[in-house]
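# Turn this into a structure:
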Amino acid sequence: MNAYDKLQQLGIELPPLSAPAAAYVPYVITGNRIYLSGHIARKDGKPHVGRLGHNLTTVDGQAAARHIAIDMLGTLHAALGDLSRINRIVKVMSLVCSTPDFTEQHLVTNGCSELLAEVLGERGQHARSAFGVVQIPLGACVEIELIAEIS
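Now for the predicted structure:
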């Protein structure tokens, strides 16, 4: 099953490319790699604000990370024209706005990682880092960036 069939099966419609919120571009292609700028969590079209371990749970964070994965797939589609050009998601880096005692950043990030693997299969499995941070732009609860090998 290709990525578009899987998205349809999951009831996911890819969003259009979002405009950058500052002085950067949403992605850069160089050689056989695409680098996606950080995508923040959004809810109802606005930044999904909050802090894990304070007013958001791990499950809330996983849902936010899953939505970010959908946004990133939309960016990849806009950039590449076809998700079949993705040879492999190489690396995902996740920033989770969290309290000092919150230690489940890795579980929050699973919301993104699991969807990428579900949609892209083995090509969606990747290396990863997940960090807890004090603040993310616009008060977002999660921000994720991605590097992929493309053809």
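# From here on, just use CA atoms for contacts and neighbour counts.
Fine.
# farthest residue from the center of this structure?
Largest separation from the mean C-alpha position in the chain: residue 101, at 23.8 Å (Cα atoms, centre = their mean).
# structure for this one too, so we can compare:
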Amino acid sequence: MPGKFESRLADLGVILPEAPAPAANYVPYVIVGDTVYVSGQISNGPDGFITGKLGETMSAEEGAAAARTCAIALLAQVKAACGGDLDRLVRVVKLTGFVNSTADFGDQPKVVNGASDFMVEALGEAGRHSRSAVSAASLPFGVAVEIEGIFQIK
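Down below sits the predicted model:
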């Protein structure tokens, strides 16, 4: 039987995928006490990587949709870290978003809002978090967005 968070996700039409495997020599998450540090999750949809450069080939709205996929992958990692029980999540502590963007693009916060808004929509008050949204000259595989997160669990 799904817990409260997964029921809320289902109401939004979201079923968490299996947690993505790391693409290099690192682990997808580290647990220290009641804190889970999740490695950067890249924008990836049903058709593969979501690539592009904000301010050149993608709009802020398209970037926000890409950031939402990162948030879904972050929650999949948290679920894996919690032994499959997402209800062990207490709160999202912080997200750091990296946006593949041109030097003159200044809407990184609007892009990362795609992840932030999703966390609050899916998790309610537990989804409210601190955040950074920064520009990157490029990201792995040419993806549009990468987001890492810090989560408190019980």
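# re the thing from before, residue contacts, the residue farthest from the centre of structure 1?
Going by Cα atoms under 8 Å, 6 or more residues apart in numbering, residue 101 of structure 1 touches residue 53.
# when you align them, which residue in structure 2 goes with it?
In structure 2, residue 101 of structure 1 lines up with residue 104, judged by TM-score structural alignment.
# Wait, a strand at residue 39 of structure 1?
Yes - per DSSP: H, G, I helix; E, B strand; the rest coil, residue 39 of structure 1 lies within a strand segment.
# Matching it against structure 2, which residue comes up?
In structure 2, residue 39 of structure 1 lands on residue 41 (TM-score structural alignment).
# Which residues are in contact with its match?
Each residue near residue 41 of structure 2 by Cα under 8 Å, 6+ apart is listed here: 70-71, 73-74, 146-148.
# what does residue 135 of structure 2 give?
Contacts for residue 135 of structure 2 (Cα under 8 Å, 6+ apart) come out as 98-101, 108.
# neighbour-wise, which of these leads?
residue 99 (31 neighbours; other Cα atoms under 10 Å).
# Quick check: that residue vs residue 30 of structure 2, distance?
24 Å (Cα to Cα, to the nearest Å).
# What is the equivalent residue in structure 2 for residue 67 of structure 1?
That one, residue 67 of structure 1, aligns with residue 69 by TM-score structural alignment.
# what about its match, neighbour count?
Residue 69 of structure 2 has 23 nearby residues by other Cα under 10 Å.
# How about the secondary structure of it?
Assigned with three-state DSSP, residue 69 of structure 2 falls in the helix class.
# Can you tell me the element residue 143 of structure 1 falls in?
Secondary-structure assignment from DSSP states H and E places residue 143 of structure 1 in strand 142-150.
# Counting by contacts, list what that strand packs against.
Counting by 3 or more Cα pairs under 8 Å, 6 or more residues apart in numbering; DSSP states H and E, the packing neighbours recorded for strand 142-150 of structure 1 are strand 33-40, helix 58-80, strand 86-97.
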